[in-house]
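Visitor: Provided below for reference: sequence and predicted model.
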Amino acid sequence: MKAFEVNFDGLVGPTHNYAGLSVGNVASLKNAAQASSPKQGALQGLAKMKALADLGLKQAVLPPLERPDVNVLRQLGFSGSDEQVIKRAASDAPSIYAATCSASSMWTANACTVSPSADTHDKRVHFTAANLANKFHRSIEAPTTAKILEAIFSNEQFFKHHSPLPLGDHFGDEGAANHTRFCEDYAQAGVEFFVFGKYAFDTTKQAPVKFPARQTFEASQAVARLHELSSAKTVFAQQNPDVIDAGVFHNDVIAVGNQNCLFYHEKAFLNTVQVKQDLQNAYGNSPLHFVMVPENQVSVYDAVRSYLFNSQLVTLAPGHMALIAPGECQENSNVKDYLDSLVSQNGPIKEVKIYDVKQSMQNGGGPACLRQRVVLNEAEIAASNQAVYLDDTLYQTLCQWVNKHYRDSLTEKDLADPALLIECRQALDELTKILALGSVYPFQR
C-alpha cells in the first residue's frame, strides 16, 4: 500500500508574542520585548502550507492551544474569575504569566514523536506527545496536545497513543525536533534516528555547559521502547555539546534528514564517523547520502542565525529533493553562496525554495519547527480526521478565520488584557468546528 509523508503544520496562535522565554534559543532571546503580529504570523504559516500542498505534498493542520492558560494559573494559586486570575497573575508574577501566554505550540516539531506502522511491531502508527520538560512554558502543552492528536487519529485499529514521559530533567523529551527517519520508500520499514543532548543518569559523559541539553538519551530510548521499534533499525546519536552551547537547542537546528539523505553540519554530532557508520549499518546495502556542510563554508554561527538546517527536506519526485528554507538563508551571504553551490552538486537535493516565515523565525522557529512529519499509508489517511487535511477550500476558510479573530499587533503588555482570553476562546471554539475536533480545550469541557 502506498504511503506518504504528511506535514502537519501548527497554526500560529492568537497570542503569538516575543517574550524571550527560551534560554538557549538565540533568536528567541534576541527579539524579546518586540511587538509581534499574530495575524501576519498565522498567514505566513498558512501560505507556506498552501505552497507545499501546491507542490503535490500532503499537508494538514494542527490547531494552537488555549492561551493564556488560566487552568495552570489556578494551579499556581491565582483565584477568582478568569479576569481576576489574569490581572493578579500579570501584576504579581509577570514572568509566570507571560509563560502561560506563549504560542509555542505552533512549533509542532516538538508536539510528539511519531513512528510509522511500517516500523512498529504491532503495525500501528505510534504517537508519544513530548513532555517538553526543560521549559515551563512548553511543559504545560502536552495534555491538550495529546487530546488533539487523539481527536485526529482516533481509530485504535490503526493508531496507538502513549502518555508523555514523566516530567523532570532525566526524561526530557522534545519530540520530533530530535528524531528523523530514513527509508527508500515511505511505505517500507525504515531506520529511526534519535539524537540526544546528554546522558541524564551518567554525569561523567560529555554535556553542554552554557545552555541546557533538552533531550536525554534515556528519553529517546524510552520512546523507542514504547513504539516497539526494532533495535537493529534504531540508531541513537549524541549532539555535539559545543553546538548546543552555540545556540543549537534541537538537532533540527543543525541537521535534517529525509528518505535516503542526511543534510548536516560538520559539527552537528559527537563522533560523526561512528554515527554515519551506525546509520549505514542499520540502513542496509542501499547507500545513504550524507550531505555535510563544512564549517569553513557555513559556520555554526551562520547556521544558527539563518536556520539553514531548520529547513524542510522534502521529496518532490523520485531522486528529486527540495530544501524548503526560510528567507533568512538568502540574507546571509555565506549561506546563500553555499545553497547556490549545493544544487549544482550531483546529490539528491536538486533545488532550494525560499519562504517567508519571519514572525516564527524571530521567535526562534523556522519552517521545520512549524511541522510534524507523519508517515501514513492510504488506509491510515482514510481512518484519520479528514477535516484537518489542507485543500483550497480549507486554506481560504482558515485565512478568513485568522483575519476575523487575530490582532495585527501584540506586545507583552497586551497579554494582560482579559479581552485577549475571550478572543482566543472564541477563535478556538470556531476552529474546532472547522477542523471537526470536538471538545479538546479545557474551556469547552
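Guide: Yes, it's here.

Visitor: use CA for all of it now, contacts and neighbours both
Guide: Fine.

Visitor: for the residue most central in space within the chain, what are its contacts?
Guide: In the chain, the residue lying closest to the centroid (C-alpha atoms, centre = their mean) is Ala109, at 1.5 Å. If a contact means C-alpha atoms under 8 Å, 6 or more residues apart in numbering, then Ala109 has 175-177, 368-373 as its contacts.

Visitor: this is the other structure I want to compare:
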Amino acid sequence: MPLQEINFDGLIGPTHNYAGLSPGNLASALNAGKIAFPRAAALQGIAKMQANLALGLTQGLFLPQDRPDQEWLEQLGENLTDAEPHMRAAAWSASSMWAANAATVSPAPDTKDGKCHLTVANLMTMPHRSHEWSGTLKQLQIAFAAASFRVHGPILPPFGDEGAANHIRLCHGHGTAGIEIFVYGKNGGAYPVRQHIEAGKAISRIHGLDPARTLFVQQSEKAIAAGAFHNDVVAVANEHVLFAHELAFADKGSFYVALRTLLPQIEIIEVPAKAVSLADAVKSYLFNAQLVSLPDGGMALILPTEAQDTPAVWNWLGEMVKGNGPIRRLIPVDVRQSMANGGGPACLRLRVVADPADIDPRFLADREKLDGIAILVDRYWPEQIAPADLENPALIAIVRQARKALIDHLDLARDLSGTSD
C-alpha cells in the first residue's frame, strides 16, 4: 500500500478540566476555574474523527494517559491531598489530548535511512505537560513498532520541544520527499517561548534529514505576544500549500524565497492583517485547522465553529473559496470544549505519513471502533468537573475506571499496564 497521511487524534480524557495552567494560551487563561464537561469534550472529539472518516481520510487515535499522576507528585515530595492547588491541577491535567504536541514526525521519503522517524516532545516549558512524554513514548513505541519506523526519546533539557505544532512539512505529494521546517521562538514578551531552535536542529540530525531541504524559521514575536503560543495557531500546511497569517513569521520574505526555490510549485495563501487581525486569528483559531487533501481531489479546511462565529474570518474565507485556489471546502467542526482549553482541530491531531499496514491496528480507527468508544465515554466519563472536584478522592476512582474500560476495550491493558503509560 502506498504511503498516506494518517491523522492520529488524542482522545480527550476523563480528567478534562479548566485549570488555566498554560501562560500565553489566552483561551486557557480566560476559562480558568470554569466547569468543564469531559464527556461532551470526548464525544466532540470522536465526532470530529467520524467526520474525517466520512471524508475518506485515514484516522488513528491515541489514548488518554493515567491521571492524576501521583508518581510525578511523589517525585517532587508531594501528594494529592497536601499539594498546592496548581501542582494538584498539573497532576490531573488531560493535556495529552493535544496530539499535535506528542512528537515531531519525519516521513520515510525525507530521511537518510528511509524510515519514518518520530521524536517524542519533551514539553518541558509547562510543568503540567512536562510529565507527559514518558506515557506518550510508550504509546508511540507500541503503535509504531514495525521496522519501517524509528521512535526516539525526548530532546534533552534545557531545549524546549513541543512537537509537530511547530513543525511544517511541504511536498509535491505526501509520499514524495519534502521540505521540513522547524519554527522556533526567541521572544514572546510576557509569555514564555516554548520551541527552541536547538531542539529543532537536534531533531533534524537525529532524523537524518537533508540539510539542503531543512529550514529553521523564527516565529514572529508579535504572534507569540498575541497568543500564538505554537506556530500552528498562525500557520498550517498541506502538501504544496502553505496557509498563514501575514504576521506569522519574523522574516517571511527570506522564508518565502527559500520555499519557492526548494518547491517551485508551492502555493502560499497569506491572510492579510488588515483583513483578519492577529487577535481574531487567535480567538477563532482560523489557522489551527486541519488542511487536508480529499480523496476526490482538492483540499478542505477543517475549522472550529468559532471561525464561523468571527465575521472577519468567515467573510475572508468565503471570498477565498470563491476563487480558483487549492482550498475548495470549509468544514466547521464543534470542538468547543477543547477550544475553551486552548486547543482546536489541529491541536487534537498528529499527522503521520506511513503505510497503515505497518501500524498497530489497535491505534487505527474505523466507524465501528469509534462508535464503541463513544458508548464507553457516555457510560464512564464524568459529565462535569469543577476545580473543587480535583480535591475529591472519589473522582480518582471514577476516572481510573473510565480509562481502564477504554484500554480493556482496545485490548491494550497488558501493554499499558502500571500507573502510567
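Guide: That came through fine. Keep in mind that what you see is a predicted model, and the values were worked out from it rather than measured.

Visitor: would the residue nearest to the centre of structure 1 count as being in a helix?
Guide: Yes. When classified by DSSP: H, G, I helix; E, B strand; the rest coil, Ala109 of structure 1 is found to be part of a helix.

Visitor: which position in structure 2 aligns with it?
Guide: Alignment note (TM-score structural alignment): Ala109 of structure 1 maps to Ala100 of structure 2.

Visitor: And for Lys233 of structure 1?
Guide: With TM-score structural alignment defining the correspondence, Lys233 of structure 1 maps onto Arg213 in structure 2.

Visitor: Please name the residues that touch its match.
Guide: When the contact criterion is C-alpha under 8 Å, 6+ apart, the partners of Arg213 of structure 2 are 178-180, 262.

Visitor: wait, which of the residues you listed is closest to Pro356 of structure 2?
Guide: Each of those was scored against Pro356 of structure 2 by C-alpha to C-alpha, and Gly178 proved nearest at 19.7 Å.

Visitor: if I look at the closest one, how far off is Phe216 of structure 2?
Guide: As judged by C-alpha to C-alpha, to the nearest Å, Gly178 of structure 2 and Phe216 of structure 2 stand 14 Å apart.

Visitor: Which one's more surrounded, those two?
Guide: Here Gly178 of structure 2 and Phe216 are compared on neighbour count by other C-alpha atoms under 10 Å; more neighbours surround Gly178, at 27 against 17.

Visitor: Tell me the counterpart of the more buried one in structure 1.
Guide: For Gly178 of structure 2, the aligned position in structure 1 is occupied by Gly190, per TM-score structural alignment.

Visitor: now the aligned partner of Gly175 of structure 1 in structure 2: how far from Ala346 of structure 2?
Guide: Aligned by TM-score structural alignment, Gly175 of structure 1 pairs with Gly163 of structure 2. Separation of Gly163 of structure 2 from Ala346 of structure 2 (C-alpha to C-alpha) stands at 12 Å.

Visitor: Can you show me the helices along the stretch 151-300 of structure 2?
Guide: Using DSSP state H, counting those that start in this stretch, the helices of the stretch 151-300 of structure 2 run over residues 197-206, 221-225, 252-262, 278-284.

Visitor: ok, back up a step: the contacts of Arg213 of structure 2: which two are farthest apart?
Guide: Among these, the pair separated by the greatest distance (C-alpha to C-alpha) is Glu180 and Leu262, at 10.8 Å.

Visitor: Comparing those two, which residue is more hemmed in?
Guide: Neighbours of Glu180 of structure 2 and Leu262, each counted by other C-alpha under 10 Å, are more numerous for Glu180; the result is 23 against 17.

Visitor: which residues touch that one?
Guide: Glu180 of structure 2 neighbours (C-alpha under 8 Å, 6+ apart): 106, 167-170, 213-215.
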